[in-house]
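Engineer: my questions concern the predicted model and sequence given below.
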Amino acid sequence: MFSLLSSTRRFLIGTKSFQSIRTMASYNPKSIVFNHTCLRVKDPKVSVDYYTKNFGLKLIATKQFPELKFDLYFLSFNDAETGSPFDREGVLELTHNYGTENDPDYKINNGNVEPYRGFGHICFSVDNIQKSEENLLANGVKFQKKLSDGRQKNIAFALDPDNYWIELIEHGISKVENKTELSTYKFNHTMIRVKDPVASLKFYREVLGFKLLSTSVHENAKFTLYFLGYNHEDSFEENSLTRNDQASLESVLELTWNWGTEKEEGQIYHNGNVQVEGAEGNTQGYGHIGISVDNAEAWTKELEEKWGDQVTWGLKFNQGKLKNIAFIRDPDNYAIEILPSVGV
């Protein structure tokens, strides 16, 4: 099965290997990008077709690793042919481990079922949410929550072929009545649950350099949402974005804190990468988020020197079988890949 170790891989761009990239003296902090979110899928043909047909994502790269028995599929609404798949925001990485498509008993852990909750959903923002939902239903897409369900009438949750939740929100850009245009869709955010927001916000803001975009407190339901992203403008004021401002963005990270979890003992959420010993069936699903930077070696070296044993590394830079990437872990043991913008 795919694991964090097998996620430490060497990308190839065309026929050129970047395994021996020249080490630069430093990195540019403004080059740091929340590049991708990785999800394991059972059948890549089914999943790629689902995302391209229903939402308009483009398959921008495929990386095959037959020696490791897995392939990677990279999809994005931004299908610019120039540059690398890793120098942009809003990429969805689908990981296929060979043979799962032929296993009738194999099911993905979507992160929303006890006792293996952790990852929550990805989110696409659309121009016209009513028409988008209508079209998806006509295409046979299943829903966890339709617009008409529950108290919140301005969001919906579609289900992908592996039962991952896809939140739909509206950005309203170029909205036309009774019409939706797939080219306006955006990969808005990725949501994970966190135990202690103080520890998580410190890690993502101080260690990785995210900015707090906004906070949403839900007192009746006893949970708070923290939305983070990269904004390299010196004038940016944290915790200042409106819902509409945020809906127009890509590569936002949503941290969900259910009040009181910070008082519980030990790790309470599943990171999506651990195959739990003795569990019935597969417990893996969500893989990681990926952050790209112009010089991953320089940045990871700086992080090691600055934070020491205050942070945990799943894999330090260049210390695995496959080079030029690193994996750092957040306080809830979720994996964050750090990779060069040009690929590795």
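Structural biologist: Now that the structure is in, tell me what you want to look at. Residues are numbered from 1 along each chain as shown.
Engineer: only C-alpha atoms from now on, for both contacts and neighbour counts.
Structural biologist: OK.
Engineer: sec struct for the most centrally placed residue in the chain, please.
Structural biologist: By C-alpha atoms, centre = their mean, the chain has its centre lying nearest to Thr37, at 2.6 Å. Three-state assignment for Thr37 (DSSP: H, G, I helix; E, B strand; the rest coil): strand.
Engineer: mind listing what the closest residue to it other than its chain neighbours touches?
Structural biologist: Once flanking residues are discounted, Thr37 sits nearest to Ile289: 4.4 Å by C-alpha to C-alpha, 6 or more residues apart in numbering. Contacts here follow C-alpha atoms under 8 Å, 6 or more residues apart in numbering; on that basis Ile289 touches Phe34, Asn35, His36, Thr37, Cys38, Ala335, Ile336, Glu337.
Engineer: dropping in the other structure now:
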Amino acid sequence: MNSVKTVVRPLQRSNNIHFLRKMATESIAYPTLIKAASQNSSLRLNHSCVRIKNPETSLKFYTSNFGMTLVGHKKFPDMKFDLYFLSFPKTPFPQNEKGEDDVFGVSGVLELTHNYGTEDDPDFKVNNGNEEPFRGFGHICFSLPDVEKTCAELEANGVAFKKRLSDGRQKNIAFALDPDGYWIELLSYNRSPEVKPIDEGYKFNHTMVRIKDPAKSLGFYQNVLGMKLLDKNEHANAKFTLYFLGYDTSDKPRWAKEGILELTHNWGTENEADFHYHTGNDKPQGYGHICLSLDDPAALCHEIESVYGESISWGVKFNHGKMKNLAFIKDPDGYSIEIVPCGLIA
């Protein structure tokens, strides 16, 4: 998307279901449903990963300004990086077999990856995904009960903004900036004046990436990974379309959920042979991946390999890398998707 995106209303249920069925069954690129995904109630979009320069600065930013809690810290000194897992408070938080918070057992987790030494390198800067020629990843989004109150508090605390509520035409969304320049969309899940406002705390609502070809991407995420199309919004004047996918098909409004993937398509990119987005994993690095967790990732990965073979790329096949019990699959744009078991102990 070329500009800060528009927040839009969900489709009427009948249109949404019609479009979902059409895309899931008529996809040319990925026509076969993977049963281990489409028939799996344990699947969730667990976390989104971004690289950071200074963990002390980033952890303070997310815990102090948004009330996130550090639910996991995994150290890999031999590979010279640490992982920090943050979540908004959840009660109860599932436990793994060690009695620790199972960071892979819920949706709405933010993973911050720190490569040792970046905090002391004055020239190091992450790629936030929104600057040419390295656009790809767009933003993460937090939904909350009162966006005006939250934005006022953030501004009083010195948080920088890409877009304030008062900027532009869309007065109900804002974009804050984290210490590395990543965009954080802020919106309220209390959106109807006819409904009494609720306070369910903050939610890690979605992660946005830009895509080249929606037919390929929607086929991949629906037929291969079992996601459902929750919302589609077309903006003809600006020539882009937004697709929201996830595993939570409850009647709860899309903006009141966690674990959603937003795909942004700028019209015409699918017809440009040499066009591609930056995935965040080539230099300059920034965005890392989204992660799916489920009860039996081995069965899912093996079925994908059996059905699609060489037509789907893998960063690491299941259980083949240095870190066991996980895989990294690549979507049509080359973005990485980690696949892990619930309860994984690294």
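Structural biologist: Received, thanks. Not measured: the values here are computed from a predicted model.
Engineer: going by distance to Glu297 of the first structure, which of the contacts of Ile289 of the first structure wins?
Structural biologist: Glu297 of the first structure lies nearest to Glu337 out of these, by C-alpha to C-alpha, at 12.4 Å.
Engineer: tell me the SS of the closest one?
Structural biologist: With three-state DSSP as the basis, Glu337 of the first structure sits in strand.
Engineer: the second structure: which residue goes with that one?
Structural biologist: Aligned by TM-score structural alignment, Glu337 of the first structure pairs with Glu338 of the second structure.
Engineer: now that match: how far from Lys90 of the second structure?
Structural biologist: 23 Å (C-alpha to C-alpha, to the nearest Å).
Engineer: who has more neighbours out of those two?
Structural biologist: Neighbours per residue, other C-alpha atoms under 10 Å: of Glu338 of the second structure and Lys90, the larger number sits with Glu338, 24 against 11.
Engineer: where along the stretch 51-200 of the first structure do the strands fall?
Structural biologist: Secondary structure of the stretch 51-200 of the first structure by DSSP state E, counting those that start in this stretch: the strands cover 58-65, 70-76, 91-97, 119-126, 143-145, 156-159, 165-170, 186-194.
Engineer: state the number of residues packed around Gly266 of the first structure.
Structural biologist: Gly266 of the first structure is flanked by 9 other residues according to other C-alpha under 10 Å.
Engineer: that one matches what in the second structure?
Structural biologist: Residue pairing (TM-score structural alignment): Gly266 of the first structure is matched to Asp274 of the second structure.
Engineer: its match and Glu132 of the second structure: what is the separation?
Structural biologist: The value you get for Asp274 of the second structure to Glu132 of the second structure, if C-alpha to C-alpha is used, is 16 Å.
Engineer: one more: Gly268 of the second structure?
Structural biologist: As for Gly268 of the second structure, its distance to Glu132 of the second structure is 18 Å (criterion: C-alpha to C-alpha).
Engineer: and for Thr249 of the second structure?
Structural biologist: As for Thr249 of the second structure, its distance to Glu132 of the second structure is 35 Å (criterion: C-alpha to C-alpha).
Engineer: more neighbours: which of the two?
Structural biologist: Remark: of Thr249 of the second structure and Glu132, Thr249 carries more neighbours, 14 against 9, as counted by other C-alpha under 10 Å.
Engineer: now do the buried residues in stretch 275-288 of the second structure.
Structural biologist: His276, Tyr277, His278, Thr279, Gly280, Asn281, Pro284, Gln285, Gly286, Tyr287, Gly288 (16 or more other C-alpha atoms under 10 Å).
Engineer: hang on, the earlier thing: show me which of the contacts of Ile289 of the first structure are buried.
Structural biologist: With neighbours counted using 16+ other C-alpha under 10 Å, these contain these buried positions: Phe34, Asn35, His36, Thr37, Cys38, Ala335, Ile336, Glu337.
Engineer: mind listing what the fourth one touches?
Structural biologist: Yep, that's Thr37 of the first structure we're talking about. By C-alpha under 8 Å, 6+ apart, the contact set of Thr37 of the first structure is Val91, Leu92, Glu93, Thr190, Gly287, His288, Ile289, Gly290.
Engineer: and the third one, what pairs with it in the second structure?
Structural biologist: It stands for Glu93 of the first structure. Under the alignment (TM-score structural alignment), Glu93 of the first structure maps onto Glu111 of the second structure.
Engineer: correct me, but its match touches Asn46?
Structural biologist: No - Glu111 of the second structure lies out of contact with Asn46 (C-alpha atoms under 8 Å); the separation is 9.8 Å.
Engineer: the longest helix along the second structure packs against which elements?
Structural biologist: Identified as the longest helix of the second structure according to DSSP state H is helix 13-26. Under the contact definition 3 or more C-alpha pairs under 8 Å, 6 or more residues apart in numbering; DSSP states H and E, helix 13-26 of the second structure sits against helix 214-219, strand 228-235.
Engineer: closest one to Ser143 of the second structure among those?
Structural biologist: Evaluated over these, closeness to Ser143 of the second structure peaks at strand 228-235, with 16.1 Å, by C-alpha to C-alpha.
Engineer: coming back round to it: will you turn the buried residues of stretch 275-288 of the second structure into TSV that also has secondary structure and distance to Ala238 of the second structure?
Structural biologist: Converted to TSV, those look like this (DSSP: H, G, I helix; E, B strand; the rest coil; distance: C-alpha to C-alpha, whole Å):
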residue	secondary structure	distance to Ala238 of the second structure
His276	coil	20
Tyr277	coil	19
His278	strand	22
Thr279	coil	24
Gly280	coil	25
Asn281	coil	29
Pro284	coil	28
Gln285	coil	29
Gly286	strand	27
Tyr287	strand	25
Gly288	strand	28
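Engineer: so which of those residues is the closest to Cys342 of the second structure?
Structural biologist: Of all these, Gly288 has the smallest distance to Cys342 of the second structure: 19.9 Å, by C-alpha to C-alpha.
Engineer: these two touch, right, the closest one and Ile52?
Structural biologist: No - contact criterion C-alpha under 8 Å: Gly288 of the second structure and Ile52 do not qualify, at 10.5 Å.
Engineer: quick revisit: got TSV for the strands of the stretch 51-200 of the first structure, with distance to Phe317 of the first structure and mean neighbour count too?
Structural biologist: Converted to TSV, these look like this (distance: least, C-alpha to C-alpha, whole Å; neighbours: other C-alpha atoms under 10 Å):
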stretch	distance to Phe317 of the first structure	mean neighbour count
strand 58-65	20	16
strand 70-76	21	21
strand 91-97	21	24
strand 119-126	25	24
strand 143-145	39	17
strand 156-159	35	21
strand 165-170	32	23
strand 186-194	25	25
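Engineer: of all those strands, which one comes closest to Ser26 of the first structure?
Structural biologist: Relative to Ser26 of the first structure, the nearest member of these by C-alpha to C-alpha is strand 91-97, separated by 25.6 Å.
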